[in-house]
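**Q** pasting the structure only:
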């Protein structure tokens, strides 16, 4: 492979990641239109890697390329929300069921430290960092069950979870505190080894997030 091909491949990947970050960070909002030219200027790249990146993002279902109209940032559909939360519920309730009998004290302490950091973001009014710790909390639960396939499946929707989390906060900023308190209840029941109650708390937590996204 030539140096030029390597450079072009790098630029395509860089453009893909940077445009996706703009969307995930809320700089490009679902429902917005943007042009290749604007993205090219914004990212200081030629249109070739931009176009390639947009094709990948369209394949991911994040944007739609509309001839003569521009690039449409896709809004979250009801089906997408339901599909992701159905997957989350299956994975995370399984994890909770297992952890209620196997979780170690050091793992409980690690989760408590994550929640401590998460609470600090409420006081600092930093929703982006709050959501990062939210994702870390859920990823840790999946990590602790020591099932690589399930962890990889959960990790595959991590970006969607971050994106959805930011959309939830846009709709309801008070959800930060509620979400934190729900995490505390999940952890409290896990620490007691109470399988049924911890599963119920997780189900409630996921359904509350889903309801806010759906506007219910």
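**A** Received, thanks. The structure displayed is predicted, hence computed values, not measured ones.
**Q** C-alpha from now on. contacts and neighbour counts both.
**A** Noted.
**Q** Tell me the helices and strands packed up against the top helix by length along the chain.
**A** Longest helix of the chain, by residue count under DSSP state H: helix 78-102. Judged by 3 or more Cα pairs under 8 Å, 6 or more residues apart in numbering; DSSP states H and E, helix 78-102 is in contact with helix 127-144, helix 148-155, helix 175-192, helix 195-214.
**Q** again, only using 10 Å
**A** Judged by 3 or more Cα pairs under 10 Å, 6 or more residues apart in numbering; DSSP states H and E, helix 78-102 is in contact with helix 127-144, helix 148-155, helix 158-171, helix 175-192, helix 195-214.
**Q** Could you tell me which residues within the next helix or strand after that helix count as buried?
**A** Beyond helix 78-102 in the direction of the C-terminus, DSSP states H and E gives the next helix or strand as helix 105-124. Residues of helix 105-124 classed as buried by neighbour count (16 or more other Cα atoms under 10 Å): 108, 111, 112, 114, 115, 118, 119, 121, 122.
**Q** Second structure for comparison follows:
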């Protein structure tokens, strides 16, 4: 159990460094360097790197180090389709039984958007991503939550605030507001607003 706990700690830490940019895309590190920074033995770090390689975050090249795979190497369109399908599935499955919880999350984001100074594009983008994560978590399915987190991390969601900057914000914000209002007032009829938002999401992503 101790070894598994160390592996999970190493995995979560290295993944956070990749997503945050502390380990920049295209850079090279090594198992030895990571064991030193993490203050761990090589066994859990190696296991964590193998998992990260399986998931596409790194490429381990014997004698040449650990390469941080650029996000451009992933098929962003496929990742978006996966993320969209997951959000739609969870919402469709639970929006009636968990209506109050969905509405509460939607209300929080809508209030933020309707403030006079709702914050920087980066802050809104992060809040938007956090709200979708909350929605997936309402399904209480660990595999779905894991899939969401992995897909959002590969998309670099929290670093992709382009949609909340001019000129894209003029399309993104009204679509998201309409969706949030529909979720709050009439979730059964929110389908068209959902599709409109997802269309803008794909259109404005880079």
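**A** Good, I have the coordinates. Every value quoted in this text rests on a predicted model; they were computed, and no experiment measured them.
**Q** before we move on, the earlier item: mean per-residue distance, the longest helix of the first structure versus the second structure.
**A** Mean deviation of helix 78-102 of the first structure relative to the second structure after superposition (mean Cα distance after the TM-score superposition for the first structure): 4.5 Å.
**Q** Of all the residues in that helix, which ones are buried?
**A** 81, 84-85, 88-89, 91-93, 95-100.
**Q** Redo the buried residues of helix 105-124 of the first structure as a markdown table? Include distance to residue 183 of the first structure.
**A** Shown next, in a markdown table, are the buried residues of helix 105-124 of the first structure (distance: Cα to Cα, whole Å):
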| residue | distance to residue 183 of the first structure |
| --- | --- |
| 108 | 12 |
| 111 | 10 |
| 112 | 10 |
| 114 | 10 |
| 115 | 8 |
| 118 | 10 |
| 119 | 11 |
| 121 | 14 |
| 122 | 14 |
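**Q** which among those residues gets closest to residue 169 of the first structure?
**A** Set against residue 169 of the first structure, the nearest of these by Cα to Cα is residue 122 (11.7 Å).
**Q** any idea how far residue 179 of the first structure is from the closest one?
**A** In this view, residue 122 of the first structure and residue 179 of the first structure are 11 Å apart by Cα to Cα, to the nearest Å.
**Q** Compare the helices and strands packed on helix 78-102 of the first structure and give me the one nearest residue 14 of the first structure.
**A** With respect to residue 14 of the first structure, and counting by Cα to Cα, the nearest of these is helix 158-171 at 16.8 Å.
**Q** okay, the angle between the closest one and helix 127-144?
**A** Counting by axes from the mean of the first three to the mean of the last three Cα atoms, to 10 degrees, helix 158-171 of the first structure lies at 140 degrees to helix 127-144.
**Q** gap between helix 158-171 of the first structure and the chain center?
**A** Distance of helix 158-171 of the first structure from the chain centroid (Cα atoms, centre = their mean, to the nearest Å) equals 6 Å.
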